[in-house]
Structures are given as structure tokens and as C-alpha cells.
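Trainee: Structure for this input, please:
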Amino acid sequence: MHPLNPALAATFRPPVMEARRWLEGLAFSQDRPLINVSQAAPVDPPPEGLRQAIAEAALNRPEAHLYGPVLGNADLREAVAAEWTRAYGGPVAPGNVAITQGCNQAFCAAVATVAGAGDEIVIPVPWYFNHKMWLDMHGIRAVPLSCGQGMVPEPQAAAALITPRTRAIVLVSPNNPSGAEYPAEVLRGFLDLCRARGLSLIVDETYRDFDSRPDAPHQLFADPDWGDTLIQLYSFSKAFRLTGHRVGALVASPARLVEVEKFLDTVAICTGQLGQVGALWGMRNLGEWLAAERAEILRRRAAMARVMAQMEGWRLKGCGAYFAWAEHPFAESSASLAPRLVREAGVLLLPGTMFMPEDDPAGARHVRIAFANADTGGIEALGARLSAFGRAAAGDLAGRAGGA
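Mentor: Predicted coordinates:
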């Protein structure tokens, strides 16, 4: 065996890829197709106008095939700054914005500026598994913060976890995997806590475009000194169906972006030009289209909540953006339940164990349902299959008890 980085070798494998391996050797009929609610990614291409803009750039703009600025193209940075200033009610300048190869890279860059091996970062659980993977790979301890009512973390609980090694607190809102939307006062409380304790606050708003609240979810950018503490992350992938083009954003102080530039230059040099063209075209032209996309996601959210309320034994803990976080009624762990649901119910979802510390029993009791790619009919079919699976499981249990 060749030498391996022990931290990387000890990191768990990508959960979505693991779940896809459960499909190997299985076939699903046309009258009962697989219901795949495992991954939070659009399955349709971007609108035609956006695709045409990318095609035109590929054909007619030579610079679209060259390296660009490490921190992103000036026109896209300016557009993000202007929209953020309008939406959040506080001044954000182009010099506060970096464009990244997706929001995952934005997170990696943010963490690289605040922590190193041996440090600690507080993350609410259930956590987004890619965040946990990145911290594990770099020897940074992820400190789990249990959430309270409605799957919302509390600043007071986080304060009790801070040690001399703590460097940052990470929040994701709307949350992946729980769907929880964090109230503005909670986010403000975390900003105040981090500022008082000399920490960074990393707020991942990948799903901000699908927040159910009509107004801005917080006013953190209205704080004149936000740059001393706040790092915000964003993704164009969900808004404009650009997942394959990998375009995200990191918003922070100009001083922090000096450090971010070092990171980005060594891992990608620059974000892909064509994806940036698409993101900018989307920001300029797809406002009404995105509003309709949001309205549809909210309809699916309502359908998910309605269907879950009718399912015996299931308990919906959080529901928002693309996700439902649900407690299942079965005796077995979600780690074995999830692959069994593929075989016996034709449903692919992710077990809660993929989002929780190994020693936390809550992981075994929960599953994540990424419902955004299922229409209301598909969500009703999902509920019917899970309910039928439950009745069959109960019948099997009763039969074994009778045989005993």
C-alpha cells in the first residue's frame, strides 16, 4: 500500500455516491419507477435563454476560454454586490465578493482563512456532510451543536461549546439537511456571540432563493462592521440550474479576500468562464422565472408537510427549501433502513447517520428527503410507498411474533 494522508484516509466516502451504489443490480419498472429523493440538485437544464448566452460566449468570446481573474469576473462580482446591497439593506461592494467553483469551494476557502489542523469549528447537527468531510480532511475538529425547537440552533448553547481552539461557527439557512429557516434574531445572536468571542461566523445561504419568507432572512449586512466577523456563502447552482458549471460566491471583508485569493489560485486558478457568463445572464434576466421556481418549491414543501402528516408513525422535524428531515417509525437504524427502502419500496433517500456524529443515536432515527425534484404527485406517491412499506413491515413483525 502506498502512503496515504491519514486524515484523508479516515474521512468517510461521499454519501451521495454511496447511496447510488445501492442501485447496482436493481431494475425498476415503468409502472413503478424509482423515486429518487437522495440528492438536492436540479435535474433539468437551465432556461433556453441562459443556455444560448453560454453558447454565444463559447462561440464568439475568445476570453471565455482563457484564465480569468482569480476572484472572479468583475461584472459578476458587481452584480452580486448590487443585488446583495438591495436585498439585505446594507452596503456590499464588489471588493467584498469572490466567485468560486461552486459553494462547496467557497466553504473550503472560508475555512482555510480561519482554521488549521488542531483547531475547532462549531457546526449544528444534523450537519451538511461535505462540510464535515472537509474539516476531517484537514484535522479540524467539528464540534456538534444540537438544535432546539424547529431544528434551529441557539447562540447560548453554542457559547457553552467554545474553547480556546474554537475559530468559527458555521450556520446553513435554509438548512441542509433539515430545511429549517433560521430567524433573523437567531442569526444576529450568533453574529454578536462570534464578535464578542473573536470568532468568525460562516453563513451558508445556498438555498436563500427558496426561503419561504418574503423579506430578507437577516439584516447582518446592515451592521457597519459586518466584515470583521461575517463570511457569507452562496450558490448559483440551485437558482439557475447551473450545478454542472460550478459557480458560487463568497462575501467577506477585502482583507479576508486577500487570503481567499491565495486559496483559490492554488486549487482552481479561476472559476470557469462559461458558468460565470450563465450566472450573470441569470441575474440580469431571470428574476421572474426564479420567482416562479421558488413558488413551485414552496408548493412542493406544502405537499411534503401534508403528506407526512398523514403517514402513521412518521414525524416531520424540519421542512424547507429542498429538504424534509423526518423521524421514521421503524426499530432498525436508518443506515440499514435506507438501502432496504431502495430494494423493497423503490425509494432512494439518505439515512440520518450520514448527517450526524457516529455516537449520536438521533442519526439512526432520522432520514433526509430531498423533495425538490418530485412534483406534488411524486410526493404523494412517495408517501404511499413509505406507508405501504410500514404496513408490510408491521405485518412481518406481527407474523414473526405469532409464530413464536
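Trainee: going forward, measure contacts between C-alpha atoms and count neighbours the same way
Mentor: Noted.
Trainee: Compute the distance between Q52 and N60, please.
Mentor: As for Q52, its distance to N60 is 12 Å (criterion: Cα to Cα, to the nearest Å).
Trainee: Quick one: distance of the strand or helix carrying N104 to the chain centre.
Mentor: Element membership of N104 [criterion: DSSP states H and E] is helix 102-114. When distances are taken as Cα atoms, centre = their mean, to the nearest Å, helix 102-114 is centred 13 Å away from the chain's centroid.
Trainee: still on that earlier bit, so which of Q52 and N60 has more stuff around it?
Mentor: The neighbour count for Q52 versus N60, taken as other Cα atoms under 10 Å, is higher for Q52 (14 against 9).
Trainee: and the more buried one, what element?
Mentor: Counting by DSSP H and E, the secondary-structure element that holds Q52 is helix 48-60.
Trainee: Whatever helix or strand comes next after that helix - contacts with which helices or strands?
Mentor: Past helix 48-60, heading to the C-terminal end, the next element that is a helix or strand (DSSP H and E) is helix 74-88. Secondary structure elements in contact with helix 74-88, counted by 3 or more Cα pairs under 8 Å, 6 or more residues apart in numbering; DSSP states H and E, are strand 97-100, helix 273-285.
Trainee: how many degrees apart are helix 74-88 and helix 273-285 in direction?
Mentor: What separates the directions of helix 74-88 and helix 273-285 is an angle of 40 degrees, with axes from the mean of the first three to the mean of the last three Cα atoms, to 10 degrees.
Trainee: Correct me if wrong: N373 contacts V37.
Mentor: Yes. Under the criterion of Cα atoms under 8 Å, N373 makes contact with V37 at 7.3 Å.
Trainee: Please provide the structure for the following sequence as well, for comparison with the first:
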Amino acid sequence: MLHPLNPALGTTFAPPVMEARRWLEGVSFPPERPLINVSQAAPVDPPPEALRRAIAEAALDNPAAHLYGPVLGNRELREELAVQWSAAYGGAISGDQVAITQGCNQAFCAVMATLAGAGDEVLLPTPWYFNHKMWLDMSGVTAVPLPTGPGLLPDPERAATLITPATRAIVLVSPNNPGGAEYPGDLLRAFHDLAQKHGLALIVDETYRDFDSRSGAPHDLFTDPDWDESFIHLYSFSKAYRLTGHRVGAIVASRARLAEVEKFLDTVAICPSQLGQIAALWGMRNLAQWVAGERAEILARRAAMEAGLATLPGWKTLGCGAYFAYVEHPSPLPSPEFAKSLVREAGVLLLPGTMFMPASDPAGARQLRIAFANVDTAGIAELMRRLGALAP
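Mentor: This is a model prediction of the structure:
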């Protein structure tokens, strides 16, 4: 045991993806049955060659690419996101309402640091994104579980019953990680109205917005003239442009909120990566057609997942969208043991629902998350064959 140890950090669970990777230790996968890794929602392929060349040229020819930059990010990228988001959402966003961060996880931590401290409460729909829960635990903030209903959609009326004087924010992720659900615009509007009524912040993490199956804006929250009074938007460039290793995310919020965010970011990272920002800006300006092709491929994989899961006896799809399928499994084993057994018995690595649910909720033991973005349709067919071959 470490002495001393911050008790809030000591009681925070270990990173789930790293834990699952340890299940691979000592296991060999023959060439005829290689590992199918559907544990993590991150692109494994490099960015397109043109973007890699832009990064290389910046590294060679742009001295500023190796220096500190503004804490809230480079002006050009902030302005570009503001212009594109204003058009996409039909609202009015300015560059000084945008901050660039070292990935979307940092965006969440920075925003939450301005909103809640030890003893405060934040509503998280379940199943939740585990890193959101981990940051709240580390900060001494109570994550209040908001159970979801059909389609893994949260209910604003149920959320209203969970609000207390200690509540500071409601956090939503759409398209959802881990559930894949795409929240209807009117549902987000209802949560916005609830947050505004109670003087809370509504944080909507739209990391996977580029892979939403719907056309048009997913919500109208940016159309409000005073949208930044209670609404905070988070985004990641990592998925759209395959920039996971460069760590580039964004916050869209009020100028006053970002002034507080700046304190956090200056202390934690000083500034976001210059090469990552250069890459994100180049991608926004040059890769719209390429991203559209990536979206089409992800939607094809989603269709293959839905069709394949429908053929598996005893399996139930709870949600499917963006990079994820969230399912109930038929095994008598609890999901952690079942997931571990799949590594040896099927050559499949995925995450158990217990990693996304409160320990007190028995539903997690029946659930699994399948992150299918890195598996093509042929690989999905093989995944279904392996799962279907398991003994009942």
C-alpha cells in the first residue's frame, strides 16, 4: 500500500481498457484464428497520407510547431471550428467561445473542474463512459446514476427526481459511448430546459458526431441566442481524422466559462499540442469528403453488427450506433468472467458491462460493449460466427 495516497484516487477504479489488455497476457492466437479486438473505440489506422504530409511539413518548416502556443488553443483552429459549427448547427458561435484541449477527456475534466468540487453531484446516464466516472471519483464529486430506458435513452422526468441542492451538472454523450444511442433533438432540448430551470450546466459530449446516422443538425441548442448560459459542448478531432495520438479536443462554451477553463489548462498542460492543432485545422479545411467516406463505412459496419447480432440466439441488442454495440449476453457467467473467457475460447476481446455501470446495478453483469469501428464487415461476420459457436 502507498503512504500517503489521496483516498479519492485510491478508490477510483483502474483504467478499464488497460485492465482488459492484461487478459491477453500468456494467451496465443493461432494464424487461423487471430484476435478480434473490439475493446477500444479508437482508430488504429494512421491518418490519410495527405494529412500525414501536412504534419510532416509543419514539423520541418514551421518553427512555431515546436513552441508553446495560446493556452486555449490556436486562433485559426478556434475560428474554423466556430465557423463550421455555426453552419452545421444553425447557430452563432464565435472563436472566443471555443477552446482547444489535449483530447476530449481533458475537455471534460477542464469543464468539470469549473463546475463541481468535493461534495457536489453530477448526473450521469447509465451505462456511463467510464472516464467521466473516474474523473468525478478522483475529484470527490458524486456521480448520480441516471438509469436509461428503451434504446438506452435517459428520461428528463426521471432526471428531475434526482436533482438536489448539490447537483451541478447533467452530462450526456450522443452518439453514446458505450451504448451507441443517438439522442433525439427534442430529448436534448428537454434536458436543456431541465438544466436551465434548475440553474445547472448541460454538458453534451459529441465526440462521435461525425458518425451520426442522421442528416442535418442533431439538435438545435446552438440556435438559442443565449445558448452559452447553460449549454457546454465537447468534441474530439481524434475519431474523424485518426489523430488519437496527437490528443486534440474542443470545448464550446461561454467566454466566462473558458476564462476559468484557462486556469485549469495552463496548470495541467500549458497548451495543446501544436502539431495536433495544425493537423486538425488542415483536416477541417481539406478532408470533408474523406470524412464522409469514413462515416459511410462506419454506418455499413453498424448495419452488419445489427444484422449479425439479430442472428445470435439469446443475445439482445440494447443499442447500436457510432462505434458501439451494447448488448445483453446469454451466458450464465457474469459479464467480467464471460468476457475473460471469450479471449481464450473465441479469440475475442471486449469489455463487460460492469465497467460502465454502478457496482450496485446487477444489469452490468448481463451486458457487454462491442467497439466495432476497427473491424470491417468481413471481420464482423467472423465475430458473429465465433460468438454463435459458443456453447450455450
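Trainee: circling back: can you state the mean residue-to-residue distance of the helix holding Q52 of the first structure versus the second structure?
Mentor: Between helix 48-60 of the first structure and the corresponding residues of the second structure, superposition yields a mean separation of 0.6 Å, by mean Cα distance after the TM-score superposition for the first structure.
Trainee: ok, and what's touching that helix?
Mentor: For helix 48-60 of the first structure, contacts defined as Cα atoms under 8 Å, 6 or more residues apart in numbering pick out 64-65, 274-275, 277-278, 281-282.
Trainee: Identify all contacting residues around the helix holding N104 of the first structure.
Mentor: Outside helix 102-114 of the first structure, the residues that touch it by Cα under 8 Å, 6+ apart are 100, 130-131, 134, 167-168, 200, 202, 204, 206, 231, 233-237, 243, 245-250, 256, 259-260, 263-264.
Trainee: Going through those, which ones are buried?
Mentor: Using 16 or more other Cα atoms under 10 Å as the burial test, the contacts of helix 102-114 of the first structure include 100, 130-131, 134, 167-168, 200, 202, 204, 206, 231, 233-237, 243, 245-250, 256, 260, 263-264 as buried.
Trainee: What distance do you get for L199 of the first structure to N96 of the first structure?
Mentor: Distance, L199 of the first structure to N96 of the first structure, by Cα to Cα: 19 Å.
Trainee: F190 of the first structure too?
Mentor: Computed as Cα to Cα, the F190 of the first structure to N96 of the first structure distance reads 21 Å.
Trainee: Equivalent analysis for F240 of the first structure, please.
Mentor: Look at F240 of the first structure and N96 of the first structure: by Cα to Cα, they are 22 Å apart.
Trainee: you'd agree F231 of the second structure is up against I251?
Mentor: No. Counting by Cα under 8 Å, F231 of the second structure stays clear of I251, with 10.8 Å between them.
Trainee: Counting neighbours, what do you get for V267 of the first structure?
Mentor: Other residues within reach of V267 of the first structure by the criterion other Cα under 10 Å amount to 11.
Trainee: taking the buried ones among the contacts of helix 102-114 of the first structure one by one, which sit in helices?
Mentor: 130-131, 134, 237, 256, 260, 263-264 (DSSP state H).
Trainee: Just flag the most distant two among those.
Mentor: Set against one another by Cα to Cα, these have their most distant pair in S237 and R256, with a gap of 24.0 Å.
Trainee: doesn't D228 of the second structure fall inside a helix?
Mentor: Yes. Residue assignment for D228 of the second structure, taken from DSSP: H, G, I helix; E, B strand; the rest coil, places it within a helix.
Trainee: wait, what's in contact with the closest residue to it other than its chain neighbours?
Mentor: The shortest distance from D228 of the second structure to any non-neighbouring residue, by Cα to Cα, 6 or more residues apart in numbering, is to S254 (4.9 Å). Going by Cα under 8 Å, 6+ apart, S254 of the second structure touches 97, 228-229, 232.
Trainee: which one of the residues you listed is nearest S335 of the second structure?
Mentor: When the contacts of S254 of the second structure are ranked by distance to S335 of the second structure (Cα to Cα), I232 comes first, at 34.0 Å.
Trainee: List the contacts of that closest one.
Mentor: Residues in contact with I232 of the second structure (Cα under 8 Å, 6+ apart) are 201-204, 251-254.
Trainee: one more time with 10 Å, if that's ok
Mentor: 108, 111, 171, 201-205, 221-222, 251-254, 257 (Cα atoms under 10 Å, 6 or more residues apart in numbering).
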